[in-house]
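J.: Quick one: sequence plus predicted model below, questions after.
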Amino acid sequence: MSDKILHNITKISADLFCKLLGQPSVSDLKTQLYEQNVQIQQLEDQEKALYRVISKIRASLELETIFRTATKETCKLLRVERIAVYRFYKNWGGEFVNDFEFAEPGWDDVETLGKNTVWNDSYLQEHQGGRYRNNETLVVSDVYSTGLSQCHLEILEQFHIRAYATAPIFVGKKLWGVLAAYQHSQPHEWKKLEIQFLSQIATQLGFAVKQAELLAQAEQKAAELHKANQQQEILFNLVAEIRESLNLDTLFKTTVREVRKALRADRVGIFRFDPESNYTSGEFVSENVLPDYDSVITIKVKDYCFGEKYAVAYHQGRIQVLSNIYQAGLKDCHLIVLEQFQIKAQIVVPIMKGQDLWGLLCVHHCRCSRDWKTSEIKFIRQLAAQFNVALEHSELLEQSHFQANQLAQANHALEVANSQLEKLSKLDGLTKIANRRCFDEFLEREWNQLKRTGNYLSLVLFDIDYFKDYNDCYGHLAGDECLIQVARAAQTVLKRPTDLLARYGGEEFIVLLPNTNESGAIKVTKLIHKSIELLNIPHTRKNSSQDFVTVSLGVATQIPTAKSSTQELVNAADKALYKAKEQGRNRWVCAAKV
């Protein structure tokens, strides 16, 4: 009997023996081991894919780019036919956002959900987000075997949807929307890993929306401060004009011109009451008006209602702000006067001469109604105060000092806002070192400079070994603290002001060393490696002789030329880093000559 036959008989006997004892056979154990290895590999592939997508999301501060990138990558990684983003309205209705959707070829023109399709789900409206408020996902493998209502099926059939999976997007604690994966051509059995991946991407999108909102608020604040600064500068110049000139006609013309430009109004005029009319008549003595509208200069205005009912209030400092003259409850006599000058909205501020009501500073909007901003009203109020100064010159010095101080404060506030905005755009929020965007700009600038001088440029690319295991073991807060300590340790090594340390993505960092050859770069690399090792951050792993956090590093050096590119240098450092990983981690590898 041959050895092979004997081996087969022995194997069969062993399998029968295991079955008699009620234990899994060797074949069963091998199958289970294979299936577990496949699951582990799938999980590892998903984690890598997730890190790639998160890195791309964090590389941009522009919301449309973030969502386009996330939906495209998610669609390809899950191998589904469409990924769409549904955003809730305040009433818990909502729409599929046009700019955020991605569909595979063949389905991108079939009843596109993302054509800002309004989809007001009565259930979601009634329950204010339903299951999504509890951070629950919804999975349907086949719409025809899930017991959906007929009306719901009709909507899904309209968009050729056969299977779908959805995950909520939270911005802070607020339910913002839903990330949805759709299959059109056939049913789809959703795997647990797929749903987990979809949920993780939805979470990252929520972070991105929050970051974009904070950035938008900072930009809006900067814009408001800039506008306030412009208004204060105009006010300051007008104050200077008042101080330097006693010619009221010149002063009035300058004022109405600059105010109309600053507020983008249709007409700005200065109205003077006839001295003996008891505030019942007067005329506009100066104006600046767009060509589309009539001039009001020298037109006599008679309004007996004003003298009887409103003069006292204006004398006491009343400011009239009308966003729409037809919704302000005005009497017919007052409306007739406003319509005579094509006025749809206006601001009227009293001009005082000493204790007397001298006239009115009027800002007219003629093309349509207008909601006046608080800053605009404040600006007109301040300007009218300066006219009081011009008419009563003794108050000039005090008012000019006040406005100069306001201008200084506005300038300082604008500088602070601009500085904060600049830091926000170029610093990594966690580690407080340069971010990817800052690194890319710095690399391009140094590359072009060294290309002219013919000097060396070196890169050191490194990341934390087994960082995912560290996060899983100690938690993400500890992971964040680890990243901060590693960044600080690496930063202490860099002594020259031209050297730059940046967070390149996730747990990956990069160092740019201008005017540094290979030996110099290796010296810096060793120092970085040692400084992080000396942190002694605990990181115990099975089957590992190291019980603290380590890093792997890749070094690349090149003299920039017209025929080479920055990407070649980055790629060389990246390959060297992965060689260090393959050789066992906790080491550095120098790239071959680029």
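T.: It's in. Residues are numbered from 1 along each chain as shown.
J.: switch to C-alpha atoms for all contacts and neighbour counts from now on
T.: Fine.
J.: which residues sit in contact with residue 6?
T.: Listed by Cα atoms under 8 Å, 6 or more residues apart in numbering, residue 6 has no contact partners.
J.: Tell me how many other residues crowd residue 419.
T.: Residues near residue 419, counting by other Cα atoms under 10 Å, number 12.
J.: Longest helix in the protein, by number of residues?
T.: helix 192-244 (DSSP state H).
J.: Please name every helix or strand in contact with that helix.
T.: Helix 192-244 is packed against helix 26-58, helix 63-78, strand 163-171, strand 174-183, helix 248-263, helix 374-391, helix 396-426, with contacts defined by 3 or more Cα pairs under 8 Å, 6 or more residues apart in numbering; DSSP states H and E.
J.: try this one next to it:
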Amino acid sequence: MFNCTTSLTPSELKSAIIRDPLIIKPETTVMDAIAQMSGVRVMCDTAKLDEVHLEARSSCVLIVAAGRLLGIFTERDVVKLCSQRRCLENLAIREVMIHPVVTLRESEFTDLFFAVNLLQQYRIRHIPILDEQERVVGLLTNESLRHTSRSVDLLRLRLVSEVMTCEVICATPDSSMLAIAQQMTENRVSSVMIVQLGQFQDKPQEIPVGIVTERDIVQFQALGLNLETCQVQTVMSSPIFAVRPDDSLRFVQQIMEQRLIRRLAVTGDQGELLGIVTQSSLLQALNPLEVYKLAQMLEEKVVRLETEKVQLLENRTVELEQLVADRTASLKAKAGREQIVSDISRQIRSSLSLQTILDTTVEQVRQLLGCDRVNIWYFETEWESIVMAESTTSSTSLLGERIEELCFQQHSAEIYRQGRIRVVPDIYTIEMTDCHREFLIRLQTRAKILVPLLCGDELWGLLNVSESQHPREWQTEEVELLQGLSVHLAIAIHQATTHQKLQEQLIALQQRSDQLRGSEQRYITLSQNLEAKIEERTAELQAREAQLQKTSDRLSISLKSGAIGCWDWDIVENNIFWDERMYELYGVTKTSDSRLVYDTWANRLHPDDRANIEVLVQQAILGQAEYDTEFRVIHPDGSIHFIKAYGVVVRDAEGNPQKMIGVHFDISDRKKSEEIIRQQVEREKLLREITQRIRQSLDLQTIFDIACQEICQVIQADRVGIFKFYPESNFNDGEFVAESVVKEFPSVIAIRVHDHCFGENYSSLYALGRSYVVDDIYHSDMTTCHTDILAQFHVRANVIMPLLCGAELWGLLCIHQCATTRHWQQSEIDFTQQLATQLAIAIQQASLVEQLQQELAERHQAELKLTQSNQQLAISNQELARATRLKDEFLANMSHELRTPLNAILGMTEGLQEGVFGMINNKQFKALETIERSSSHLLDLINDILDVAKIEAGQIKLDCTTISVANLCESSLVFIKQQALQKRIQVEIKIPFNLPDLFVDERRIRQVLINLLNNAVKFTPEAGRISLEVTQLSPDISTVQNFLQIAVIDTGIGIMQENINKLFQPFIQIDSALNRQYEGTGLGLALVKKIVELHGGRVGLTSELGIGSCFTIELPCIPSTPASPDLIRDLLTTPTPELDSPTADEAVSLAPVILLAEDNKANIKTFSSYLSAKGYDILLATNGQQAIELATIHQPDLILMDIQMPGIDGLEAIRQIRLDPQLVNIPIVALTALAMTGDRDRCLQAGANDYLTKPVKLKQLATTIQQLLITTKK
């Protein structure tokens, strides 16, 4: 997936070496060196790598004498000298060069990251490269290493925000160059950002305007300019090149390469400075740990995306089901509305009574829309209307009421004359005049649709549909329904009014005829007038006919806009009339012969539909059925169209059919949509069924067979197969393990398939979840070898879906079209993808089941072996228990015998080293150091063995008290700070405020912390870092116990994961080589684990080889007594006390008298010689009784009391001494070699002031004596 930055060839690694670096002699002056550094620049067009090398050569000079590298002088050193204002004219380079120099042999430069780690570890930018004769052959820098690394893919995945440095050293443009140089030196940075202060939303912001680098100062110094008087704004590099936090590191790398720069500013949306990214930042992104973390992040992202993909597929299935349901409901509702409109239209046309038409309309519309009120207003005058018809659910009726609305102005009436419809969802949210809103409230109207009824150009009235109590969002379909219905209603109103007028005229004519019969003379006179009247009436009727023609034209326009074809069949004369749209619906040209029209209709009908349609026509004529049907017609070009047909039979007074009129319109698009939805529903249903059948079976072969058969049947492919790759074949070999194939083509089951180009060209794409769809293999971008393989199996078109088992490519789901090419539909591809996902899940489940069965079998075998082992262990445990008891008793009793001689050895050694027995030479001093080291190592071994033995024997009892965790940590750090200082190891402590106290044995837990800290110092290289951190954990749910976690974190050598569990076992060291390099008993961590577990705590470890380790101990705490923040603050700010002796001013002025009670001659010699050399007078007692007597007689300044003495032991002697009032304040130090649990407490209870365990450190003894004497004197 990524270009590996570490797998570089030797030649590529050598290209990172900058050949011919600048080399000068030690006596060269600094100014000459700076001149050479400033003189090397890119002066002509060269290759990118040459430009990088030329730029890098100018960043330093190497000081060489007699072929040997003596030191290095870099741009940072130039800046440092400038900040110190040193005169550089006659200053020799040998006086300021850096030495010794971190170098690397060319033969050892085999790993890019080894060099990168050297740069980061020593915080340097240059590594000279030497040959086998220690001669300089080249130079490595951040730029050359970064340019050599092939990190394009990795850097493209990393963002600037992940590696940028947020703490940027800045300065203003009016700063001096000297101040800039001093800033660089103090903060150890290679550049300073020049910013101007700005404001955005009342917040101060730093806007970068330029940058000054070490290289600029080198150039400046080479020119001999005055750093103190020159301002930054005159020499800074401007404008500054900047990137955004969300830019990729690849983009950063491109800018650096194009501009030959080493650092870029990181800015925000307002141009404010957020940070800086440098060459070192890019190299840090290539760190193996960072690569590993990135790989983990990508792996988690892949898992998350796969989960989201499955969730999306499931959601998509639910959405499709809902979409089908909604679409079906919508189609049913639309069909219902069309039927109702047809019924209303038919009822309107069937009557010539205006009132009947209006009553029918309002009743049917209210039932259809489910609203509160529907009424029809008729305009008697331009400003006054009357409610002609109404249907309402309210008890209040407006029928017959005259309504006068003053707000109905002229422009409003004109809008309705243009056919505009007024839709009001809520009168309180729609803009209208106040008087009109009050008028609607008076009419109990909250929401309405107002449709104009036009008779010609005249506004006859309004169709009003309204809701009384609640607002209503009127649907587009409802508005369109009322608009279409208003056309039919307007026609009916016009016909009814015309008919009514004709009736009235006929009645008038009849009355006139009756009057003519009464008087012949009047008849003659009137007949003359009648002729004129008839002519006038004829003209009027012609005008009315013209008006009807206009109405017919409007109706024709409405039908044409609705793509509706009209037909009229004169049944008596057998003549058929089609309008132009009818010919378009049947795909033929217009003809005037009605018989040809019938032939056209009959011939265009689909053969499967013709018989049913002819029967339905006869039934409609006989009055046995409604002519409301759907059928198919075939156009001359062979295309099939679906037609929706309505027809009405017109009969005479006797009920005989006279004519049949109707309409046709094309519903092919609707049928296609319904078919697509139906197929989608069937596929979704089939997908659920197949998925259920797959999940019900754990037999992989059965699952494969079912899936192949079902997919082949649904998609109608020639072959469906499941292909499995052979393990270790690099995805080039495999076989079909299941298939479903039509009879015309051969089976491919169990045939080994080898495609040598598949693994290289396609496997990585399929592993990412990509599918492959090909309509014709001979017109695609696939390789020739892959095409040849498919041709062997007669494949012409295919769909390939990957089958992934986890993140690995297991096989392929293959769908083949063998006979011809094929264009695969998206629905088929989606269906196949969904099934491939289910098959991948089944494969993974089957794999898990197989692993489970194998684990169960292995577990059963393990249980049998465990039973046998338990029987053997039962016998061995008895013998082991006895041996363990004897061992523990032996080790516990040997404490005194082992420690006593060691006390003399260490004491005499320490005395010799301090010159108590005379001066010694250097060789003798080193020999004594060896004796001391070996004795101390032996003492540590004895202590650890005894402690482990005591714990295992149950002889240690904890003395738990409430202690401050801050005091505990600070006092433990004292013991390792000197060792850390010698190795230049940075030690830090992080303790938050308000931590609760611990309830532990303070001495034992301090022993644990010191052990862990000693290990951290021992295994951390020089210039490393050690952290001691304390955090409070959440309460344990099972025990409701609060815990504090103390962590010791180091940057040491680290531990491999497989060795972590071995680390806490007694006498175990991971690597014998480490035993030779780092001394140790192998018991320290075992002792740590046992002590912590005795406290009811836990020990943890996380480590990475070469990175460092983190040891954690979790201890119970007391939540009710948090540590004081002031105490923690004081501990963190108070300097660590040193272990040196008190100063001369604090020493006792007169020689104190010390009573030494000791029966061992070697220890007597050791203690007396050392203390005498320190200026003390010694009284000697060899048993407890003698010690009591000498103390009573001499009243010494201090008593050293050995606990194990003949006769009266040390404890009893201390008790008797304390009974004497004159001796009660004399400080007593107890000395013992037992080191048993409770020894210290018994000594202190007897009356001792302090307690020391043999072997005693003589310096520690002297310090304790002086402290006690000073305390007593005060």
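T.: The structure has been received and is ready for your questions. If you're wondering where the values come from, they're calculated on a predicted model, not measured in any experiment.
J.: Next, the TM-score between them, please.
T.: Once the chains are laid over each other, their TM-score by TM-score structural alignment, normalised by the length of structure 1 reads 0.42; 300 aligned residues with a Cα RMSD of 5.1 Å.
J.: Residue 666 of structure 2 is in contact with residue 640, isn't it?
T.: No. Using Cα atoms under 8 Å, residue 666 of structure 2 makes no contact with residue 640, being 10.8 Å away.
J.: where's residue 611 of structure 2 relative to residue 578 of structure 2, distance?
T.: Per Cα to Cα, to the nearest Å, residue 611 of structure 2 is found 22 Å from residue 578 of structure 2.
J.: before we move on, what about residue 1119 of structure 2?
T.: Taken as Cα to Cα, the span from residue 1119 of structure 2 to residue 578 of structure 2 is 97 Å.
J.: of the two, who's got more company?
T.: Using other Cα under 10 Å as the criterion, residue 1119 of structure 2 and residue 578 rank with residue 578 on top: 19 against 16.
J.: Do I have it right that the more buried one meets residue 567?
T.: Yes. At 4.7 Å, residue 578 of structure 2 counts as touching residue 567 under the criterion of Cα under 8 Å.
J.: does the closest residue to residue 377 of structure 2 other than its chain neighbours count as helix, strand or coil?
T.: Leaving aside its sequence neighbours, residue 377 of structure 2 sits nearest to residue 387 (Cα to Cα, 6 or more residues apart in numbering; 4.6 Å). Per DSSP: H, G, I helix; E, B strand; the rest coil, the secondary structure class of residue 387 of structure 2 is strand.
J.: tell me the contacts of residue 1014 of structure 2?
T.: With Cα under 8 Å, 6+ apart, residue 1014 of structure 2 has these contacts: residue 976.
J.: Okay, buried residues for the helix or strand where it lies please.
T.: Assigned by DSSP states H and E, residue 1014 of structure 2 belongs to helix 1002-1019. Within helix 1002-1019 of structure 2, the residues that qualify as buried are 1002, 1004-1019, counting by 16 or more other Cα atoms under 10 Å.
J.: again with stretch 413-420 of structure 1
T.: Buried residues in stretch 413-420 of structure 1 (16+ other Cα under 10 Å): 413-414, 417-418.
J.: Just give the number of residues close to residue 512 of structure 1.
T.: 22.
J.: picking that back up, got the angle between the longest helix of structure 1 and helix 26-58?
T.: 10 degrees (axes from the mean of the first three to the mean of the last three Cα atoms, to 10 degrees).
J.: Taking helix 396-426 as reference, get the angle to helix 192-244 of structure 1.
T.: Using the same axes, to 10 degrees: helix 192-244 of structure 1 against helix 396-426 is 160 degrees.
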